[in-house]
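1. Sequence and predicted structure are below.
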Amino acid sequence: MVADDQELVRSGFTMILDAQPDIEVVAEAGDGAQALDAVRRHTPDVALLDIRMPVMDGIDAARAICAESTCRVVMLTTFDVDAYVYDALYAGASGFLLKDVRRDDLVHAVRVVAAGDSLLAPSVTRRLVADFVRRGRTTRSVTSSPAQRLAVLTAREEETLRLLARGLSNAEIAAAFMVSEHTVKTHVSNVLSKLALRDRVQAVICAYESGLVVAGEPGETGEPGETKPGPDADQDR
């Protein structure tokens, strides 16, 4: 399902996606309320939502969609002017794309998110975490201290979370640990399960909220939260 209040943008994305043999656009929407209604009626696997829409914005629509269904949400944003992308993480969004995304990247993003994984454009990830660090803000309701929350993790799982937050792919983590990628996937799955996190996106934020990773600390790879390019950088939970 594609939702954008600009008809040309919406139609363009629909044409690109519908042209793929494994993707069918079952509905379009011009605002968040229409998007929510379309998800209820058509039960799509993925909803592509613009953030700035009339009647109901994309964040409120994402929150309702994720609460009511198993539909995965990808947010579309012109990030320099969208001040609320960070909040969409807590609404349950699994991916963020800039509106000037290339055709192939758009198709790839839908496939990745439909498969149950998460995807962030690296520039969006940097800004999300930098904004969190700058504001020192915690929007997630936490009933225990950060240290207590991470206490459920084994030492290897905690280190896995640290490396995830620093942008390492599963292949890079496997190389660092000198184990197989399958073993790393098991560690990642355990981290998400034990901390009740939806996907890698929320894992990054959790790592910063808990103080496990600090922006600019020695050993951090690239910008805070940046996803490094790699064969599985965007594809493995």
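-> That came in fine, so what should we check first? Note that the structure is a prediction, hence the values are computed from the model and not measured.
2. Please make it C-alpha for all contacts and neighbour counts, starting now.
-> Noted.
3. which residue packs closest to A91, ignoring adjacent ones?
-> Distances taken as Cα to Cα, 6 or more residues apart in numbering put R63 closest to A91, at 4.2 Å, once the chain neighbours are dropped.
4. The one you found reaches M75, doesn't it?
-> No. With contacts counted by Cα atoms under 8 Å, R63 stays clear of M75, the gap being 11.6 Å.
5. What is the burial count for the residue lying closest to V110 once chain neighbours are set aside?
-> With Cα to Cα, 6+ apart as the criterion, V110 has its nearest non-adjacent residue at 7.0 Å, and that residue is V46. V46 is flanked by 22 other residues according to other Cα atoms under 10 Å.
6. quick one: which of R63 and M75 has more around it?
-> Remark: of R63 and M75, M75 carries more neighbours, 24 against 19, as counted by other Cα under 10 Å.
7. so where do the strands sit in the protein?
-> Ranges of strands within the chain are 2-3, 28-29, 46-50, 72-77, 95-98, 119-120, based on DSSP state E.
8. and the residue nearest to R103 when sequence neighbours are not counted, how many neighbours?
-> Closest residue to R103 apart from its sequence neighbours, by Cα to Cα, 6+ apart: I16 at 7.0 Å. Using other Cα under 10 Å, I16 has 15 neighbouring residues.
9. Below is an additional structure, to be compared with the one above:
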Amino acid sequence: MVLVRSSGRRTLTERRAEELRFSVARTALELFALDGGTSTTVEAICERAGISQRTFYRHFAVKEDVVVPLFERSAQAMLEALEEAPASGDVVTALAEIFYPRTMFRDGPPALFQRRFLSVIRDSPEYMLRWYALDEPLTGPIADFLAARGLAGSDQFERRLRGGLILHAARLTYYHWIRADESPDLDELHELLEQAMVSLIASWTPEMGG
């Protein structure tokens, strides 16, 4: 998947279809978190979402695709945040904010619910692959973000390597947060993201001790 801004105004039908897909995905999020797994049936998702199974399969080829709108919208928000981040200022703070939960979670279920859902996704390979596929195109934009701030390295390979390392560091931070025994806290997640970015960027910038 390539993350791009919309090249034109979407029709009302397209906007409604997108919102329906996202609403059904949020319903699946809630059910997966409650059940502690992905065994929830399409029938149960449809009943909770108030749609028919025929409508479900019109928007999702298979059940596993139901999570795609969540990660798709989150990845798009991260892309926009990368593009709109100020050229000056603290890079660590900017990156932590970019990878902080966006659209999928903000103004949504509480942190415990969010962590349960991500734990389910982490333990389900077919769903995890969809998360990875939608995040992976961010590697290039992250490399561009670093390059604009003098942190991209000396050649194209090193640029993409550093972009990939930032993305993977964010994933590992989420995994650590998911596994935490104490009550989950989104502020703690933000602090962990900052810690992860400092650990990486310090090795690239002498002034940070690398």
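-> Noted; the coordinates are in hand. All of these numbers come straight from a predicted model, not from anything done at the bench.
10. TM-score of the superposition?
-> The TM-score (TM-score structural alignment, normalised by the length of the second structure) is 0.30; 106 aligned residues with a Cα RMSD of 5.9 Å.
11. For A38 of the first structure, see how far away the residue nearest to R103 of the first structure is.
-> Note on I16 of the first structure: its distance to A38 of the first structure, by Cα to Cα, to the nearest Å, is 20 Å.
12. And for L89 of the first structure?
-> Distance, L89 of the first structure to A38 of the first structure, using Cα to Cα: 22 Å.
13. which of those two has more neighbours?
-> The neighbour count for L89 of the first structure versus A38, taken as other Cα under 10 Å, is higher for L89 (23 against 20).
14. close enough to count as contact, that one and A203?
-> No. With contact defined as Cα under 8 Å, L89 of the first structure does not reach A203; the gap is 10.5 Å.
15. now the strands for the second structure?
-> Counting by DSSP E, the second structure contains no strands.
16. mind listing the helices in it by residue range?
-> 12-35, 42-49, 53-59, 68-84, 91-99, 111-122, 125-135, 139-147, 156-179, 186-201 (DSSP state H).
17. Dump those helices to a markdown table, plus mean neighbour count.
-> Output for the helices of the second structure, formatted as a markdown table (neighbours: other Cα atoms under 10 Å):
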| stretch | mean neighbour count |
| --- | --- |
| helix 12-35 | 17 |
| helix 42-49 | 16 |
| helix 53-59 | 14 |
| helix 68-84 | 19 |
| helix 91-99 | 21 |
| helix 111-122 | 20 |
| helix 125-135 | 16 |
| helix 139-147 | 20 |
| helix 156-179 | 18 |
| helix 186-201 | 18 |
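18. quick revisit: indicate which one of the strands of the first structure is closest to L106 of the first structure.
-> Closest to L106 of the first structure of these is strand 95-98 (Cα to Cα; 7.8 Å).
19. That closest one packs against which elements?
-> strand 72-77, helix 103-114, strand 119-120 (3 or more Cα pairs under 8 Å, 6 or more residues apart in numbering; DSSP states H and E).
20. hmm, 6 Å instead?
-> The contact analysis (3 or more Cα pairs under 6 Å, 6 or more residues apart in numbering; DSSP states H and E) places strand 95-98 of the first structure against strand 72-77, strand 119-120.
21. Mind listing what's buried along that strand?
-> 95-98 (16 or more other Cα atoms under 10 Å).
22. and what of stretch 8-17 of the first structure?
-> In stretch 8-17 of the first structure, counting by 16+ other Cα under 10 Å, buried: 10, 13-14, 17.
23. mind putting those residues in JSON lines, distance to S193 of the first structure included?
-> Converted to JSON lines, the buried residues of stretch 8-17 of the first structure look like this (distance: Cα to Cα, whole Å):
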{"residue": "R10", "distance to S193 of the first structure": "35"}
{"residue": "F13", "distance to S193 of the first structure": "34"}
{"residue": "T14", "distance to S193 of the first structure": "34"}
{"residue": "L17", "distance to S193 of the first structure": "32"}
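24. now, which of these lie within helices?
-> Using DSSP H, the buried residues of stretch 8-17 of the first structure in helices are 10, 13-14, 17.
25. Kindly provide the distance from V46 of the first structure to A176 of the first structure.
-> Distance, V46 of the first structure to A176 of the first structure, by Cα to Cα: 34 Å.
26. can you check L163 of the first structure too?
-> In terms of Cα to Cα, L163 of the first structure sits 9 Å off from A176 of the first structure.
27. Counting neighbours, go ahead and name the busier of those two.
-> Legend: neighbour count by other Cα under 10 Å for L163 of the first structure and A176, higher for L163 (22 against 12).
28. What residue, apart from its backbone neighbours, is nearest the more buried one spatially?
-> In this structure, L163 of the first structure finds its nearest non-sequential neighbour in I173, 6.9 Å apart by Cα to Cα, 6+ apart.
29. Nothing else from me, thank you.
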